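*Asks:* I need the structure of the sequence given here:
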Amino acid sequence: MITGTSGLGHAPPAGPPQEAPPAPACIVAVHAADRVTADGASAWLQASPGITPTDASQWRDADVSLFIASEVTDVLLHAMRGRIGCGEDVAQPIVLVAHSITDRQLLTAVDYGLVSFLIRDTVGLREIADALIEAKSGKSQLPGPMIRHLISEMRARRQSMDDISGRTGLQAREIQVLRMLAEGLDTNEIASRLNYSDRTIKGIIHDVVKRLGLRNRIQAVAYGLRTGAL
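*Replies:* From the prediction side, this is the model:
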């Protein structure tokens, strides 16, 4: 019979619990119409926990882009559009702070990556910082009326696309590709916009050309224009 303690000995006393490593900072590219606003926002964000601001020119290294403006202009929307179509699979999340935005501008900005819109007259820097961190994690902040408008518009777009597909014989994805061809984008740019491979885009174009008895992609675009699909 064996008595006493086993030969394994006693386990060493447990040490203090290990703290989880801090989450990586949210890198934010700050865009503003004037240097004073940009520098001021960057300085405040630098002191905000979990955020590292960077210059607008370094946006490719950022997690989120912050746009601060008095009004939304075509120039600003064009700058937002520059966040996509440059080899990225998806648009970079954008947080916009401005006094107001029209329904048309809102829809365009959402297409370019807008996830949160904050009204400049009523928002503080703390709320902006929270929106930036949430944007990195995939969350969105939009006023209720804007969300309702977006839902209504998306439903209308879907119905319109269904009507066009039935009339022209083109599928929704084919219409998207032909519209981008009509805008002058090449297959690589279209693949980047739609998050498809270049081979998939070429296959879509080939299927349209073959199914409709056309000669090439130029005729496919012409068909789309003639039938009202584009």
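*Asks:* going forward, measure contacts and count neighbours with C-alpha atoms only.
*Replies:* OK.
*Asks:* Which positions in stretch 144-161 come out as buried?
*Replies:* Using 16 or more other CA atoms under 10 Å as the test for burial, stretch 144-161 gives Met146, Leu150, Met161.
*Asks:* before we go on, could you also do this sequence so I can check it against the first one:
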Amino acid sequence: MIRVLVCDDQVLLRTGLVTIIDAQPDLEVVGECGDGRTAVDLAGKVNPDVVVMDVRMPVLDGIEATRLLAGAGVPNPVKVLVVTNFNLDEAVYQALRAGASGFLLKDTPTAQLLQGIRTVATGAALLDPEVTRQLVGKYATRIRPADGEPQDIPLTSRELEILRLIALGLSNQEIAETLTISRETVKTFVSRILAKLGLRDRVQAVVYGYRHGMLD
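*Replies:* Okay, the predicted model is just below:
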């Protein structure tokens, strides 16, 4: 069973999410709340595998809650899937930088949302492809390095090519079809990229790529 904590300040929406998630044979809602502070406190008590997190909430917003649950230096990070109404929003960018493992819009089809929870639970990252393209495009200049900052690009040309496709929001299968290689080969390359860069997931890889001038 995948243990899920749902955090959203809209009661009706939160209730709907809890009902949908709890109806799945492999998913179990172990807690729900309406603000980030309670989410952080509850996570320490119920030990969720995934926190489904809204962004804009009272007391403590989803960004800071994500940072406390999954940010750099957290001893036992929790996987966070951000689900929000906001598409190209500063808060979404900040949530991903804070350590979120994935991001989906609230109007995402139910089946895709449920699969997103399962995907994040496995340790993989998840980004809505269209949102990824727009989000990265909007904030790329902000996260690029300052002029004159030394660049160290330890990736091969093939690894860079795959990183660029990841930045476009392509799945492993779509990358495999684009490059005419097997899905397993893509998975191997992705794992190698993360290992070389010392990163946790695809989200961090995309941010890292732009910050270090690897992506245009």
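*Asks:* and the buried residues of stretch 144-161 of the first structure as a markdown table, adding distance to Gly50 of the first structure and secondary structure?
*Replies:* Below are these laid out as a markdown table (distance: CA to CA, whole Å; DSSP: H, G, I helix; E, B strand; the rest coil):
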| residue | distance to Gly50 of the first structure | secondary structure |
| --- | --- | --- |
| Met146 | 28 | helix |
| Leu150 | 31 | helix |
| Met161 | 42 | helix |
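*Asks:* As CSV, those residues with distance to Arg60 of the first structure would be great.
*Replies:* Putting these into CSV (distance: CA to CA, whole Å) gives the following:
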residue, distance to Arg60 of the first structure
Met146, 28
Leu150, 28
Met161, 33
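*Asks:* The second structure: strands as residue ranges?
*Replies:* Applying DSSP state E to the second structure gives strands spanning 2-7, 27-33, 50-53, 79-84, 102-105, 126-127.
*Asks:* Adding mean neighbour count, write the ones you listed out as CSV.
*Replies:* Shown next, in CSV, are those (neighbours: other CA atoms under 10 Å):
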stretch, mean neighbour count
strand 2-7, 23
strand 27-33, 20
strand 50-53, 28
strand 79-84, 27
strand 102-105, 24
strand 126-127, 24
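*Asks:* okay if I get those strands as a markdown table plus distance to Ala140 of the second structure?
*Replies:* Listed next are the strands of the second structure as a markdown table, based on distance: least, CA to CA, whole Å:
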| stretch | distance to Ala140 of the second structure |
| --- | --- |
| strand 2-7 | 29 |
| strand 27-33 | 33 |
| strand 50-53 | 24 |
| strand 79-84 | 20 |
| strand 102-105 | 17 |
| strand 126-127 | 16 |
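*Asks:* now for the ones you listed, which one comes closest to Arg183 of the second structure?
*Replies:* Nearest of the strands of the second structure to Arg183 of the second structure, taken as CA to CA: strand 126-127 at 16.8 Å.
*Asks:* Having no further points to raise, I will conclude here.
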